Structures are given as C-alpha cells and as structure tokens.
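Colleague: Got a predicted structure here, sequence first:
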Amino acid sequence: MLFNSFALLGLLGAIARAETEGVSDVNSFVLSNNGGCKCGPSDRCWPAPLIWNVFNLTLGGKLIADTPPAISCYDGPQKDLAKCASLQADLKNSTYIGNSPVAPGFPVNDQCPPVNFAAGEVAGTCTMGGLPRYTVDATNPLQVSAAVVFAHLSNIRLVIRNTGHDILGRSIGDGSLAVWIHNLRQGITFQKTYTASDKCSKSGWKGSAIKIGGGYVWGEVYAIAEANNVIVVGGGDPSVGCIGGYAQGGGHSPANHNYGLAADQILEAQVVLASGLIVTANACQNTDLFTAIRGGGGGTYGIVVSTIVKAHPTTRVSAQVFSMAPLTDANIPDFMDALAIMYSAYPDLADAGLNGYGSWAANSYAPVIPNLPYTTGYSHALAIMGKSITDAKNAFASTAAKLSVYNGTSLFLYSDYYTFPTYAQYYRTLSGGLGPVGSEAALGSRLLDRKALTNTTGLKNMLNTVAGNPGQFLQNNFCLVSGGQVFKDRAEPFSGVNPGWRTSYVHNIVAGGWFPGADAATKAAVHKDITEVKVGSMRAIAPDTGCYMNEADRLDPDYLVNFYGGALPKLQAAKRKYDPTGLFYCPTCVGSDAWKEDSQGRICKAN
C-alpha cells in the first residue's frame, strides 16, 4: 500500500511538473490529431494493453476491465445460465446495481440485454454499447486523482459513477474510463457543532453536521443521523448515493419544505479537479466551485469525494395517507375534476406545512393504488413536521370539503392520519423505500408554481394531456416538496440550483413505457410524445420554471434553459475556470454543448 501511495503521488507530481514546464498540451495535441475526438478503443491513440497494466499497478490493482452485466446470457467463455437467470431479479434491484461498476439503474440503449430463457426469449448479440471499457474502483481520493490525470493524458472520455441512480445516462460513456466512488469509504462522522476543516465561519451555520467521507448511500447516513437524534436532508430512496448527482443536482427530499434542498445543506466539499488536484470548496475558498456543486449538476466541475452537510434536531411528524379512484370507468371525468382540485390545492397545503409524495394514473394496465383493484386512481402520503394530527387535519380540511361531494357517488375516497415521535420513524414507515430500477422508459418533468397550479383551465388541459390514452402506459408522480425553506433559500449566496425551485411548489413527473421487445421506432415515438406533447402541456402553464434536472427528459432540446435556468451563466463560468479542456463531459451537463457524439460513439469537439 505504501508503494502504491508513493506511485500515485509520483504520477501526480509528474503532471504538476509537466504543467509548470509548459508541457500541458499533450491532451490538446492528441485531440487535434484524432479529428478533434476523444480516443476510442478502435483509434491508434487508445492506450496499449501494457499502459493499462502499468496504470492498474499504479492503482494497486483497482482497475476493472468492464464487461456487460448480462454477458453470462450469451455464448462465450463467460456464459453461465444460472447467473443469467438471476439477472431477471438482480437488474431490478437497486442494491445490486449500486454494487456493480456498470449495471445501469435506468438502461439507455442497452446493447447486451438480459435474456429470459424461461420465457422463451432467444439471445441476440451482446456488445459493450455505451458502457465504459475500464473502471477505476477508487477506495481513496488519490486513486480518483490518478484516474483523472490518466484520462487527461490519454485523451480518453472520463465518466463518474457512484450507485447508478442515473436517469440521464451521465454515468456511462462509450469507450470511456469510469471512476467508481461507491467503495471510497472513509467514514461518516457526526459533529455536534459544525467545524469547517479550514476554520471558515462564513457559512453562518451554528448547528450540527455530518461529514460523509465517500460513496455512502443515504440509508447509511440516516442510521448515523438517527443515532444522534438529528435529521439530514437526503433521498426518499435510501439506496441513492449522498455526495454525487443527487445533492449536486438539487436533491428533493421529504424534509425539503422544512430545511431546504439537499444542495443547500452542503457546507463544505473535497473536490478532485480536472488537474488532479484535491481542493476544499466552501464559503471561504473556491466559492464559485462551491456554488456550482450546490445544485449545478454532478459530474461536470470536478469529482466530489466528501461533503459536510447540515444536521437538524429531530422532531415529531404527523402524516396523512389519502387515496381516490373512480367507482367505474364512466366516473373517470369526475376523477379528473377531483384531480384538478387536488393539484390546485398544493400551494396552500404546502404553505400550511404539508409536504410529501404521490402518484396517479388513468386507464393503467395494472392497479395503481396499493392493495386495491383500481386501474385509475391517485394516492399520496403528506406529512407536517413538528405538529399534531389535528394540525394535519386542519391543513387538509378545505380540500377534503371540496372533494367530499364525490365521495361514494362517483369516487372512492380514503383518508387516514398517523403520528410519529421522530422523523426517522416517519421516513421508514411512509416515505423511504427502494425505487424501481432496471427498466427503460421515457420520462419528463416540470416545476409547477402557484400560477400554473391555480390556472383552472390550463391545469385541467395539462392533466388530461399527461393522463394520456388507454394503452399508453403512462404514470404521473408528483413531489410536493418545495415552499417553506426552499423559497427562503432564494437569498442563499452560494446556490447553483435552477431558480425555478425558489417559486415552484411541485415537481411533476410523467413517464411512458412500452411492451417488452418493442422496436426502436416504438420507443422513439414514446420519447417524442413525452418530450413534445406531455412535457409541452406542462410547459404551457409553467413556461418560466424549468425542471429538476435529475428527473428530467434526457432528450430535452432546451436542457440548458430548462435544467439550469438563470443560474446558467455562473455555472458556465465555473466550468470554464475549473475544467477548461472539458475533461468532465456528461450528456446535458453544463459544458456538454461543446461536444457531440460521432457515429463511432466517440465524443468530438462540436466546433
């Protein structure tokens, strides 16, 4: 281990000397002599096997030669029908995906899909497709630095992966080198009173904090928080990574309303820059980088290897569980009217302190409310923190009165209330759970402000559009997670989030799917419908808000406006400063418009 550490330091030192002596144009030279493209596996400039072997030695054996997750289903030396059979469940398990260097949480153009032989499927072809060719299984920040330097010198595409919860296809890349930080685990530390590593006091935070030293998931951090009677703002899915794209992209949570977005919780971060150097970003140093990683998107300014986040005193939580559904298909119009009543109530419900999550669908192919047979229906779980069940009932009373006219005549309505002594108990019971992974889908979203939600005619038109037609396999999810502290944090000087969050109450998601085995034309048609029609209807009533980038349309042609909004200029400035050569490329990230993908899957300079 001592040799490996010195080898890494030697590599970094060599790069530092090269830059000092004016030999930093190796990357530019290779780029210009490869048609302006990053080197791919079929290019002469791709590192030779000996170079990869030496690099692996430098890393202490932490370089993985990647293979497709489903290679066991195909003819060849790695064929294993038992492993292949288990993949039907494994690739839909977020824990399995998080523990894999390449398994996609949300497949994008999978060129080696699992084969269900038991269902009569026949194996086709298996290629790497858009997967990385090699992965650095980093267990310390120096290995991350070494990967960054190697990718820069070799002019190869670099991608960053933690747990694979990636809807946008940012953590994969054809012919790339991946940095996998899931096994970089240097401890989770509770601080009774926050102390910055450099004694910086400009954050103004006087409360507790938790240092997350690597690629941990929220479930692990929640356990530390509960043991110390505090709340951290993290993902609704406990298998989501803490320091990667979730928080850096904004981060919605059951606790947002009371404490702000996950990005707003970051007090300090350790970041590996494109130069390979490791720096601290906080309110005192590298403040523009600090701003960029607090909501400006992950994977594009540097690689975050640790963060310190705010921790808040725990409190009791009261919650409401509510469902509604049409008694017959003939009552679906009444259901849609009741749905409009619910959506229009969201701003007032949020202002009263209620927040949480829900979903709905019309004419679904399967029941949409747990344990009930309805294929058209709506359900939510909303919570109010630090208050009683009576407070929760009072907050919902006006909405309940408006909906009561449908109860038993055209709609089934159900409501119940619960109270929990701590946030952790509420989270485990009603909010936290492993989300669905492993399936292809087309998805889009929009942030909806009060103006959009109270525009009666426009709202009804939008809801009827995103409901879709029978057979479209559409699902809508809403996140009533804003207002409150999220709005107050609009004055936060180091925020990189889309400003639309500061005025919008709801993050609304519409997703469409297709039958297994659907051809490319069918999938393209669904994507087109989501992008142009479904999201278009939301944009019509909320033209200026944009969307939450982590759960957005990866094919959005206006992603720079919709993902980043008014924060874009300062994010672009940070990108130019900290990554001037564009080493950290990812689709729809800030700076990605400087590149394009060619017919071989390589990324090349756009101009």
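Modeller: It's in.
Colleague: make it CA atoms for all contacts and neighbour counts henceforth
Modeller: Will do.
Colleague: where do the helices sit along the stretch 51-200 of the chain?
Modeller: In chain order, the stretch 51-200 of the chain shows helices spanning 81-90, 94-98, 141-154, with DSSP state H, counting those that start in this stretch as the criterion.
Colleague: Would you mind pulling the contact partners of the last one?
Modeller: For helix 141-154, the surrounding residues in contact (C-alpha atoms under 8 Å, 6 or more residues apart in numbering) are 5, 8-9, 11-12, 15, 26-27, 30, 39, 45-47, 59, 136, 138, 157-158, 177, 179, 184, 272-278, 303, 305, 583.
Colleague: one more structure, for comparison:
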Amino acid sequence: MGWGGVYHCGPARPPPFPSPSLSLPTMRSLTLSLSFLALLGPAAAAANCKAIPSDPSFPAADVWKAALPNAKARGPQTIPTRPDYRLEAASVVDVKAAVDFARKHNVRLSLITSGHDGLARNDAPSGLLVGLEKLTGVRIETTFTPSPKGAAPISKPAPMPKLRKRATPQAVTFGAGMTTQAINDLIAKEGIYTNGAEHGEVSVAGGWAQCGGHGPLTPYVGLGVDDALEFQVVTADGQLRIANAVSEPDLFWALRGGCGSTFGVVVQATVRAHPSPKMAVTRFTLNATNPAGVAKATAVLHAAFPDLVKAGVGGYYNLFPGQLTGIFHTVGEQGTSAYSQKIWAPILAKLGGVDTVVKSTATATYAEFPSYKAYYDKTWGAADAHMKARRGLSKPDVYNWWSTPEPEAIPALARRHGPGEAAMLPVSGGRSDGASRLLDAAAVTDPRNADLIRKSMPGKGMLRGALLGGPGLHKPGPADTAVHPSWRSTIATLWVPGDGAGLAELAPKMGSYVNEGAWNASNWQDVFWGANYGRLEKVKEKVDPGFVFYVTPGVGADAWAGNGKGALCKAEGGQGRSGVVKGGFPPVGDNLNLKKGSKG
C-alpha cells in the first residue's frame, strides 16, 4: 500500500499526484528501519498504539455501557474493518462524553455527519464512531458580533424570527447535522440563503466547510470558509470552545480550511447569510463520436473560462467518453436568459465546429428563476421529490445530472440524508480512486488542454468540473483562511478518475481541493495546504497533542501510521517532523476500506 512513518505495509505506491512545486515527483528509495515498537515488545507497542479489541487495555463492554449508554456495539469482527461502537450524538453533552471516553481509554475516535468523503476520513477499523446527524436546529441571527461568549446554543425547534429589511448582513446559526438544502429550505421565506454544496444532502459545518467548501455561488460569495463567522467545537480535552475572530482565533483560522476530524468536533456553526438573487441557467449536452472530440471541445470551453468569469458566469460541467454536459448560471442583474444567450451563442458555435462533435447538439436551453431556492429545487431537485427519484438504480456506472430529466442513481448516491429518511444512518463509502486539481487562467488556456484531458479520460465514467472563479473567490488573501493559497487564483477545478498526473502537468503551481483530492497524493502537505501547512501543524500540536483526532491525509498525519494489524501507532519521529520523507505519500493509517471498484 505505501509507507507511513516507520511502517511499510507493502510495495511503494506510484506517485498519483505530483506536487505543485515539482513537475514530476522525485521517487526516493528508502530503507525503512524495523519498528521500534516491535523491538521493545508488546507492552511498549500497546502503549504507543491506539487500543484495539485484542489488547488487554481495550475497555470491556460494561465500561462502554456505563460511560456511553446509548452507544451501539457492532459485535466481534474477524477482520477489523469498522468501528466497534457507534454513538448517535444528540447533544453537546454526548459529544463531550465521547471525546472524554476516547481520550481516557486510548481508543480510535472517528466522526461522521452526512457521510460524503471519498478519502474515508470518516471511518476506522476500531474504536468509536460518533454520528452528528442529530445535532440539528436553525436560527436566523438578526445581527452577529463575534464574542468570547459565542452564539446562543441552538434549541430544537429553533425560533425563526420575522425579519425586516436591513442594510447589515444577516447570519444563520445551525447544528452540525444540518445539510445545505435543509438549511436553505427553512430560511428561504426570508429571502436569504447560505453558502453550501451543489449536492443538497451534504452537511455544511462538517468536512465541507472545514476543508474549504465550494458550491454554486462560490464565484459571487466565496468558499464556505469565507462565510464562516463562528464554530463551536469540542476539543481533545473535552471542552467546548468558541472559535471566532476574537475567541480562539488560531483555532478559528485552522477550522477554516484545515479540515474536519482534526482539531475537534464542530457541534454548531454560524455563517453569513446572503440576499437570495434571481438566477438564469444555461444547459447543454454536446455529443461527440469519440473521446478525443470531447477533449477538444473541453479545451475550447476551458479557453473561454477567463472571459466567462469576467461575465459573471459560474457552473458545472461533466466529461463522458462521448459527451460534454454543462449547467452554468448567472445571478442578479445578469440573471436573465437574454444575457445568457448573448454570452453562450459564440461559444456554442465554436464547440459545434470542433472535429467529431455532432454540430446539431451544440445548442443550449435557458431558464430564469426568481430566487436561489427556485433555482436549486428545479436544477438539482427539491428535497422530497428528488429523494424519491434517486431510489431506483438503472445505470450503475454513470450518474448524469445534466442530460436526464429524472436523475438516475448509482449505489453510492442512492441514499439521501434528509426529510423522509431519518432512519437511514450515513455510512462511509470507503476510499475512492481519483484526484482533483485547481486550475488557474494559465492552465485553462494552455494549448496542451485537449491532449492532457484526453489522457485523463477513462474508458467509462466521467470527469467532473466546476467553474468557480469570480470576485467572491478571489478577494480574500492567501492566508486569510487555511485553504491552499492557490484557491485565490483558481478559475475552475477538475476531478478525474485515477492519479491526476495530467492535470498536475497542466497546473504545476496549483493545489488540490482536499475533499476531492487523491487519498494517496504525493507531497500531500503541499498539494492540499501549501504554505499554510506549517501553521496548521502548530495549531494541531497545541489543541490535540495526543492525537485524539486522526485522519489521513490530514494535518499532522505523519506522526502516526497503521501497523498492518488494525491498530494506529505512533510513527518514529513522523514524516513531517523528522524530515526523512517530507513530501512523500500520506501515511496509510489503519483504515484500509476501499470503495467498491477502487484499486487501493
């Protein structure tokens, strides 16, 4: 699988994602020493590893029951693959009890909210899994001023005040279990919306916002981290801390880009609310007779991106072996069909002239919507109707939102976590193969686009892209939040199956969006966080020196590694701290669960 610290669990995996600072990763030949844990014997090894059920120190069933009476036991596992206990936290008290238990008994602690994580950081083969889906409630804040006291705790059901028009921005406070669609459905009647994912069932306060968080309106309002005003977080010492601009500012900075399950458990968040704009949508489905035609058409589309950003366009596009689909939008005064047609007519004409593209398909449809909710419900599906539409399975390999009237589900997307499916607990899907790259203006206009995209295209399946550039994304400074600094010059992001080497060649100085990145990315600290990684590591050392929270790839992950027997153990010095393999692969960790179809 690869190396982490002093452990070597198999042959070194090839570098799937070159560093922004390297055109091709340098492969180092390392002679790995025997683990010092093995040399010192089982007792010393146990003291330096998280406890697993086969260890004498692992808490007995009655200890679990006494401390966490609502935790459910999984039962004995012949081969450790999932946490031994699961607790659905219904309150901050539950979360604090879980953190205290994991720290006291030295067991693995993993967190899950809505379950959308291709890196499987929400999973572990032992210990305790804490579900945050029950931490719900939404409250509109007529004003918000950060303070050490923090926003009042959410009550369920939280009061929804009648608002008057005002010049000052409004904010929304919500529990960590709330999804973007659930929040916006509740507040839409007040003419406002909050930043969230394109996929409505993704929770806002979890990994989406803490890793950056892009969505449909990122070009206009920025990333999720840019809208975060406060996080209330239970840290490794079991304390509830208020993290905002005036209270725990370093922790607040780290939570805005350093990613979830790393610095603590976010239980409540407050974010900016924005006036709901009118919107216009442009859709097209371009057919080509071969993958090369799709790649060439995408190069033409990419070349138009800088001008589209200046014109106020954002949106999404998918590449299939014989098809390029797009769904783009404009907002506010530019949110009209007439404006969209004026912009897209010459681009579609160029797309229709690409070799092997079926010219008759180079057309678009246009639609206008009076509000963000109207746009979202029609474009991505209203919550209840959309859930029902996605229950059936008919095409297991492709999930094409753009060209089918009723979306068709694949197994990994068949479950939604919203109204009507409260009994369905989210589960980790395992690690997925794939990589993303942030693309700047130089990358999208590079003449090598067609060739490198063609090399990245699979025999079946798709590439997923998003046009995200705009004043909202580009205005914040590179160190204002903890996300990779190259976000602030990003025009688009593109996810590809496989190792992403072609994209890295296209954009060598850009990073990768962690939530869509490669779980085995080479030079991962630089690829995911760039110059911000050093400061993030210092915050990690301050708030969680004992690694109650561990994910890989994640800040400080090089201090621990899987021992190949289901346990997570301290690495000798750690990759980052020793400097021996700084810039190498992320530690394998103890979680080896793969998404079905992934190669590992």
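Modeller: Structure received. In this text, all values refer to a predicted model and were calculated from it rather than measured experimentally.
Colleague: re the thing from before, for the helices of the stretch 51-200 of the first structure, which one ends up most surrounded?
Modeller: Highest mean neighbour count of the helices of the stretch 51-200 of the first structure: helix 141-154, a mean of 24 (counted as mean count of other C-alpha atoms under 10 Å).
Colleague: so where is that helix in the second structure?
Modeller: Across the second structure, the stretch matching helix 141-154 of the first structure (TM-score structural alignment) is residues 92-105.
Colleague: for stretch 229-247 of the first structure, same thing?
Modeller: Stretch 229-247 of the first structure falls opposite residues 191-209 of the second structure when the two are matched by TM-score structural alignment.
Colleague: that older thread, among the helices of the stretch 51-200 of the first structure, which comes closest to residue 483 of the first structure?
Modeller: Taking C-alpha to C-alpha as the measure, the helices of the stretch 51-200 of the first structure were each checked against residue 483 of the first structure, and helix 94-98 came out nearest at 29.9 Å.
Colleague: what's the closest one aligned against in the second structure?
Modeller: In the comparison with the second structure, helix 94-98 of the first structure aligns to no range at all (TM-score structural alignment).
Colleague: chain center to that helix, what's the gap?
Modeller: A distance of 14 Å separates the C-alpha centroid of helix 94-98 of the first structure from that of its chain, computed with C-alpha atoms, centre = their mean, to the nearest Å.
Colleague: Quick one: list the elements packing against that helix.
Modeller: Using 3 or more C-alpha pairs under 8 Å, 6 or more residues apart in numbering; DSSP states H and E as the contact definition, helix 94-98 of the first structure packs against no other helix or strand.
Colleague: hang on, the earlier thing: save the helices of the stretch 51-200 of the first structure as TSV, and put in distance to residue 588 of the first structure too.
Modeller: Conversion of the helices of the stretch 51-200 of the first structure to TSV gives the following (distance: least, C-alpha to C-alpha, whole Å):
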stretch	distance to residue 588 of the first structure
helix 81-90	28
helix 94-98	22
helix 141-154	21
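Colleague: Of all those, which one comes closest to residue 419 of the first structure?
Modeller: helix 94-98 (29.3 Å).
Colleague: what's the first-to-last distance across the match of stretch 229-247 of the first structure?
Modeller: Start and end residues of stretch 191-209 of the second structure are separated by 22 Å (C-alpha to C-alpha, to the nearest Å).
Colleague: what separates that stretch from the chain centre, distance-wise?
Modeller: Stretch 191-209 of the second structure has its average C-alpha position 11 Å from the chain's average C-alpha position, going by C-alpha atoms, centre = their mean.
Colleague: in that stretch, what counts as buried?
Modeller: Of the residues in stretch 191-209 of the second structure, those scored as buried under the neighbour-count criterion (16 or more other C-alpha atoms under 10 Å) are 191-209.
Colleague: Narrow these to those in strands?
Modeller: Counting by DSSP state E, the members of these that fall within strands are 192-193.
Colleague: how far away is the residue nearest to the spatial centre of the second structure from residue 561 of the second structure?
Modeller: In the second structure, the C-alpha nearest the mean C-alpha coordinate belongs to residue 515, at 3.0 Å (C-alpha atoms, centre = their mean). Distance, residue 515 of the second structure to residue 561 of the second structure, using C-alpha to C-alpha: 21 Å.
Colleague: for the helices of the stretch 51-200 of the first structure, which one sits closest to residue 352 of the first structure?
Modeller: Using C-alpha to C-alpha and comparing these, the one that lies nearest residue 352 of the first structure is helix 94-98, at 34.4 Å.
Colleague: tell me, the helix or strand containing residue 526 of the second structure lands on which residues of the first structure?
Modeller: With elements delineated by DSSP states H and E, residue 526 of the second structure resides in helix 524-529, which encompasses its position. Taking TM-score structural alignment as the measure, the first structure aligns residues 559-564 with helix 524-529 of the second structure.
Colleague: Which of the buried residues of stretch 191-209 of the second structure fall in helices?
Modeller: Secondary structure from DSSP state H places 207-209 of these in helices.
Colleague: Tabulate those residues (JSON lines), appending distance to residue 172 of the second structure.
Modeller: As requested, those are exported to JSON lines (distance: C-alpha to C-alpha, whole Å):
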{"residue": "207", "distance to residue 172 of the second structure": "18"}
{"residue": "208", "distance to residue 172 of the second structure": "17"}
{"residue": "209", "distance to residue 172 of the second structure": "14"}
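Colleague: Considering the residues you listed, which is situated nearest to residue 485 of the second structure?
Modeller: Proximity to residue 485 of the second structure was ranked across these by C-alpha to C-alpha; first place goes to residue 209, at 16.1 Å.
Colleague: How about that closest one: what's its closest non-neighbour residue?
Modeller: Here the nearest residue to residue 209 of the second structure in space, its sequence neighbours aside, is residue 224; by C-alpha to C-alpha, 6 or more residues apart in numbering that works out to 4.9 Å.
Colleague: residues in contact with that neighbour?
Modeller: Here residue 224 of the second structure is in contact with 195-196, 208-210, 212-214 (criterion: C-alpha under 8 Å, 6+ apart).
Colleague: Try it again at 6 Å.
Modeller: By C-alpha atoms under 6 Å, 6 or more residues apart in numbering, the contact set of residue 224 of the second structure is 209, 212-213.
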